[in-house]
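sequence and computational prediction follow.
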Amino acid sequence: MAIYYYLYDMAPGEIPEIYKGTSADPAVFLTAAEQTLGKEYSTIKNFLFFLGVPFEWLVYFFILVFGVSKKFEEWSKQTVRFSVGQTAIYLFYLSLLTFLLAFPLQYISYHFSRVYRISAQTFPQWMKNELIDFWVSYVLMFVLVFVLYALIKRFKKKWWLAAWALFVPFTVFMMYVQPVLIDPLYNDFYPLKNKQLETKILNLADKANIPADHVYEVNKSKETNALNAYVTGIGGNARIVLWDTTLKKLNEEEVLFVMAHEMAHYVKKHIYIGIGSYLAFAFFGFWLAAKWMERWVRKYGKQLHIKELSQLRTLPLFLLVISMMAFASSPFSNAISRFEEKQADAYAIEMTRDKEAAISAFQKLAREGLSEVKPPALVKIFRYGHPAMAERIYMMETYPLEVKEGKRKEERSGASAQKSRD
């Protein structure tokens, strides 16, 4: 109720005075109807997010308290004798139950994305992706859970450290194989069809000393009307990917700016910084999870029918603790991400030297995705890994390119004079 009141009544609807009349002012590049639709859609999505997070916690909590997890473990032991089979069966029951309980909120989110014409998916297409998500998550979770509980049995006190030590190579491995094994399950990826544009993008990559042979295009128009591009993977499997919607709705100069932005993530090692930050958070996460779970089992183990931490029935407790810590740490991870995005924006405008293309690209991204140009503070803190669109557009408009060009001329003149004296 508090979140509803905050989003619908308390959150300011006015943009800061500094943006008014500039290219960052929604009134400049959006119609009144587009502004209204963007505000409505963003508020609904934000409310569903803040509703969904505590709902997930309650699901795990009630599965523990009402003995559902205990019953799942008993059924798995009655079915097979081997621990690997018991883990697979228990996890299937738990995954299916949580999937079904979360399905209404997932469907509501899909419904509104269709109503506001962000999603282009039919219900069967959307359901297909939901089922792919379920099975991909199930397989990955099975590997993680089986290893985790084997470590808890083997290392009574330091299992969290052993789990983190194995989590490091697993994370790196997943980042490496995701572009070639997981992403293609959802969409078709292929080298950019427009070879003239690809040549220009690869010239940018060469200018940035990026060893790239291809830019990849992905068929997203069958799913969404929004625009996007991203960098994924590491090492030899790193890819720069453009949605086909981006290619259709942005002109060549705008696409080149977007590509320069994505190249900045590679040049500035943001992917590796992100992995390092994620693993650092995971270290403290595993440690805190171990401490809290041990305390819960000591204090409430009898009521929850839990004798020791190594029992599979404690998994909802582990997932509950991890989910709560992930939410609590999201303001920090989002702040790091927003800083990196600002760096990438600055790098892109320095590389392309095209303010007009940068501004129009961001305006189109906001229009097509019904983005909230200036989100409420709590939404930005907990949800935004990118700066708000108004901030990005205003930064492009006020970025001191001319000043920097002047400085470069002075530096070149100074260097030439010094060379002549030498």
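Nice, thanks for sending it over. Residues are numbered from 1 along each chain as shown.

from now on I want contacts and neighbour counts done on CA atoms only, so please keep to that.
Will do.

kindly provide the distance from the residue nearest to Lys45 when sequence neighbours are not counted to Tyr384.
What sits nearest to Lys45 in space, not counting adjacent residues and going by CA to CA, 6 or more residues apart in numbering, is Ser109, at 7.0 Å. When distance is defined by CA to CA, to the nearest Å, Ser109 is 18 Å away from Tyr384.

circling back: thought the residue nearest to Lys45 was touching Leu48?
Yes. The pair Ser109 / Leu48 is scored as a contact, 7.2 Å apart, by CA atoms under 8 Å.

contacts for stretch 40-58, please.
Outside stretch 40-58, the residues that touch it by CA atoms under 8 Å, 6 or more residues apart in numbering are 3-4, 7-8, 102, 105, 109, 112-113, 116, 320, 323-324, 370-372, 379.

for the nearest residue to Gly385 once chain neighbours are set aside, give me its contacts.
Take Gly385 and drop its neighbours on the chain: the residue closest to it by CA to CA, 6+ apart is Asn334, 4.5 Å away. By CA under 8 Å, 6+ apart, the contact set of Asn334 is Ile381, Phe382, Arg383, Tyr384, Gly385, His386.

over to Met175?
Contacts of Met175 (CA under 8 Å, 6+ apart): Thr232, Gly233, Ile234.

ok, structure two:
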Amino acid sequence: MRRSTALRLAIVIFICINIMIIKSSNGLALRSTNFSTFLTGEEIMVESKEEKGERFYKSDRVVQGLKIVFSLGVPIVILVTGCSSKLRNVSKGIGRTTFIATGIYGLLYTVLDSAINFPLTFYGGYIQSHKFGLSHQPLSVWIKNYFLDLIIGAVGIFLILWIPYFIIRRSPKRWWLYTGIISIPISLFLFYAQPVIIDPLFNEFKTIENKTTERSLIELTQKANIKDCTILKVDKSKETTMINAYMTGVGKVRRIVLWDTALDKLSLRELRFVTAHEIGHYVLAHIKKLFIIQTVMTFIVLYIVHAAAPVIINRFKRKFKFDALNDVASFPLITLIISLCMIVITPTSNAYSCYIERQADAFAIELTRDNTAAISSFKKLSENGIVIPDPDYIYKMWKYDHPPVEERIEFFKNYRPWEQGEELRYEEYIKIKRKY
């Protein structure tokens, strides 16, 4: 096959691999920084009662454990029962071409997998969040978002699943390499598309109505030498009482998004600190660094799939009822291997995430020099949330992608290098007005 053709096809296979990665465990894709996770996890913004924190911890341990079990167990069961090969046969019977048959397989598998996982998805995403005061999102909205997400994934799988299997047949030794190379521009495209195409499907984004607040926040971006960064608000108060902010996008579509709950509950000084934290991720090149890590991990994961799948297929081909990776019935096996990789990677990924969050905290303090606002913003988070009492080490390794709130408040109390005449860590990134 001509190299140019292989590379074009590799573009599409990367999209397919990313769908599987995201489906397995939220993906290798760069995640937006989430201010609400300044507590000890994404789901601990609950009422300020100690016993409820303990109950949430016990509940969430079960939910997280079941998510891992299901991410591995579902593809294993589909493989060893021969269900995958049966789906392939049904798809071939319906589809007249390889493209249609492979797309139908992807559609059937997505629906089957989603149906099996639905009880856990519904409990973890809706029941648990309402039970512990994390959300007041109407059931109708949750269902709408669930099916919108399912439709986007199913349509994507239907349209492109035939491409990776075509390229594996044509280039069985190098398909993973082509994919890794092409993942670089594809990832950049996805970063551009996320804020302007995908996010608006789920929420409404607007400019900040209070122009005094908007000017004050824009002044921070100018002080940090950031251009072409939009500051928006998103309508989350209809779903939750949580406070949150995040960064997303690259280049001219990069933006800092404040939940309307943050604008309602935080003072201007506190909003400036929250915004400064997000600015820190941009100026400290965290996106570039994470992009490099993502690219390296993509190569590694793809190679592991390439190396491990044939060995597993050869060992269990009688049970699986297929004997080659280029058979679409191998799709659950690819998903399984990626899920295993994600489970192994998660602790390291979380540790690095905590590291860059600490850097952004220090930058925000240096940019605003407002330790009081930093502390009070975290205290407001704590007032409406629960810090899990003494979670076990394993839970922290796989759950904590931000440092605990107590640790960060302690840092804010003590980090005042300008008062001791010490050099600022990030002075080179900040326009500092000096008196001469």
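Cool, got the structure. Because the structure is predicted, anything quoted here is derived from the model rather than measured.

what's the TM-score for these two chains?
After superposition, the two chains reach a TM-score (TM-score structural alignment, normalised by the length of the first structure) of 0.85; 382 aligned residues with a CA RMSD of 2.3 Å.

still on that earlier bit, buried ones among the contacts of stretch 40-58 of the first structure?
Buried members of the contacts of stretch 40-58 of the first structure, scored by 16 or more other CA atoms under 10 Å, are Tyr4, Leu7, Leu105, Ser109, Ser113, Leu320, Ser323, Leu370, Ser371, Glu372, Val379.

quick one: which of those residues is nearest Arg81 of the first structure?
Nearest to Arg81 of the first structure out of these is Leu320 (CA to CA; 27.8 Å).

residue in the second structure matching that closest one?
Alignment note (TM-score structural alignment): Leu320 of the first structure maps to Leu336 of the second structure.

before we move on, what about Leu242 of the first structure?
By TM-score structural alignment, Leu242 of the first structure lines up with Leu258.

pretty sure its match contacts Asp235?
No. Contact criterion CA under 8 Å: Leu258 of the second structure and Asp235 do not qualify, at 9.1 Å.

between the two, which one's more packed in?
Leu258 (26 against 15; other CA atoms under 10 Å).

check which helix or strand the more buried one maps to.
Leu258 of the second structure belongs to strand 255-259 when elements are defined using DSSP states H and E.

got the contact list for that strand?
By CA under 8 Å, 6+ apart, strand 255-259 of the second structure touches 229-237, 243-249, 275, 278-279.

any idea how far Glu204 of the second structure is from Thr212 of the second structure?
According to CA to CA, Glu204 of the second structure and Thr212 of the second structure sit 22 Å apart.

same question for Leu72 of the second structure.
Taken as CA to CA, the span from Leu72 of the second structure to Thr212 of the second structure is 51 Å.

could you do Arg254 of the second structure as well?
Taken as CA to CA, the span from Arg254 of the second structure to Thr212 of the second structure is 22 Å.

and those two? which has more neighbours close in?
Counted by other CA under 10 Å, Arg254 of the second structure and Thr212 do not tie: Arg254 has more neighbours, with 20 against 11.

now do the contacts for that one.
Going by CA under 8 Å, 6+ apart, the list of residues near Arg254 of the second structure reads Pro195, Asp228, Cys229, Thr230, Met247, Thr248.

which two among those are spaced furthest apart?
Distance extremes for the contacts of Arg254 of the second structure: the farthest pair is Pro195 and Asp228 at 14.1 Å, using CA to CA.

quick revisit: columns neighbour count on top of the contacts of Asn334 of the first structure, output as TSV?
Output for the contacts of Asn334 of the first structure, formatted as TSV (neighbours: other CA atoms under 10 Å):
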residue	neighbour count
Ile381	16
Phe382	20
Arg383	17
Tyr384	19
Gly385	20
His386	18
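
which one of those residues sits closest to Ala357 of the first structure?
His386 (19.0 Å).

what's the match for the closest one in the second structure?
By TM-score structural alignment, His386 of the first structure lines up with His402.

which stretches in the second structure count as strands?
205-207, 230-234, 245-248, 255-259 (DSSP state E).

quick one: closest of the ones you listed to Tyr355 of the second structure.
It is, among the strands of the second structure and with distance given as CA to CA, strand 245-248, at 16.9 Å.

what range does the closest one cover in the first structure?
Counting by TM-score structural alignment, strand 245-248 of the second structure corresponds to residues 229-232.

how many residues are close by the counterpart of Leu271 of the second structure in the first structure?
For Leu271 of the second structure, the aligned residue in the first structure is Val255 (criterion: TM-score structural alignment). Counted with other CA under 10 Å, residues neighbouring Val255 of the first structure total 22.

which residues does Val255 of the first structure contact?
So Val255 of the first structure contacts Thr246, Leu247, Ala361 (CA under 8 Å, 6+ apart).

now, those residues that are in helices?
Judged by DSSP state H, the contacts of Val255 of the first structure include Thr246, Leu247, Ala361 as members of helices.

dump the residues you listed to JSON lines, plus neighbour count.
Formatted as JSON lines, those follow (neighbours: other CA under 10 Å):
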{"residue": "Thr246", "neighbour count": "25"}
{"residue": "Leu247", "neighbour count": "19"}
{"residue": "Ala361", "neighbour count": "24"}
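
and of those, the nearest to Trp159 of the first structure?
Using CA to CA, those come closest to Trp159 of the first structure at Thr246, 45.8 Å.

these two touch, right, the closest one and Leu227?
Yes. Thr246 of the first structure lies in contact with Leu227 (CA under 8 Å); the separation is 4.8 Å.

list the buried residues in the longest helix anywhere in the second structure.
Counting residues, the longest helix found in the second structure (DSSP H) is helix 331-368. Across helix 331-368 of the second structure, burial judged by 16+ other CA under 10 Å covers 331-342, 346-347, 349-351, 353-354, 356-368.

do the same with stretch 282-297 of the second structure
So for stretch 282-297 of the second structure, counting by 16+ other CA under 10 Å, buried means Tyr282, Val283, Leu284, His286, Ile287, Leu290, Phe291, Gln294, Thr295, Met297.

now for these, which pair is the farthest apart?
The largest separation in those, counting by CA to CA, is between Val283 and Met297 at 23.6 Å.

Met175 of the first structure pairs with which position in the second structure?
Using TM-score structural alignment, Met175 of the first structure pairs with Phe191 in the second structure.

rewinding a little: identify the farthest-apart pair in the buried ones among the contacts of stretch 40-58 of the first structure.
Leu320 and Leu370, at 32.4 Å, using CA to CA across those.

surely Val283 of the second structure is in contact with Ala224?
Yes. Contact criterion CA under 8 Å: Val283 of the second structure and Ala224 qualify, at 7.4 Å.

distance check, Ile386 of the second structure against Ala276 of the second structure.
25 Å.
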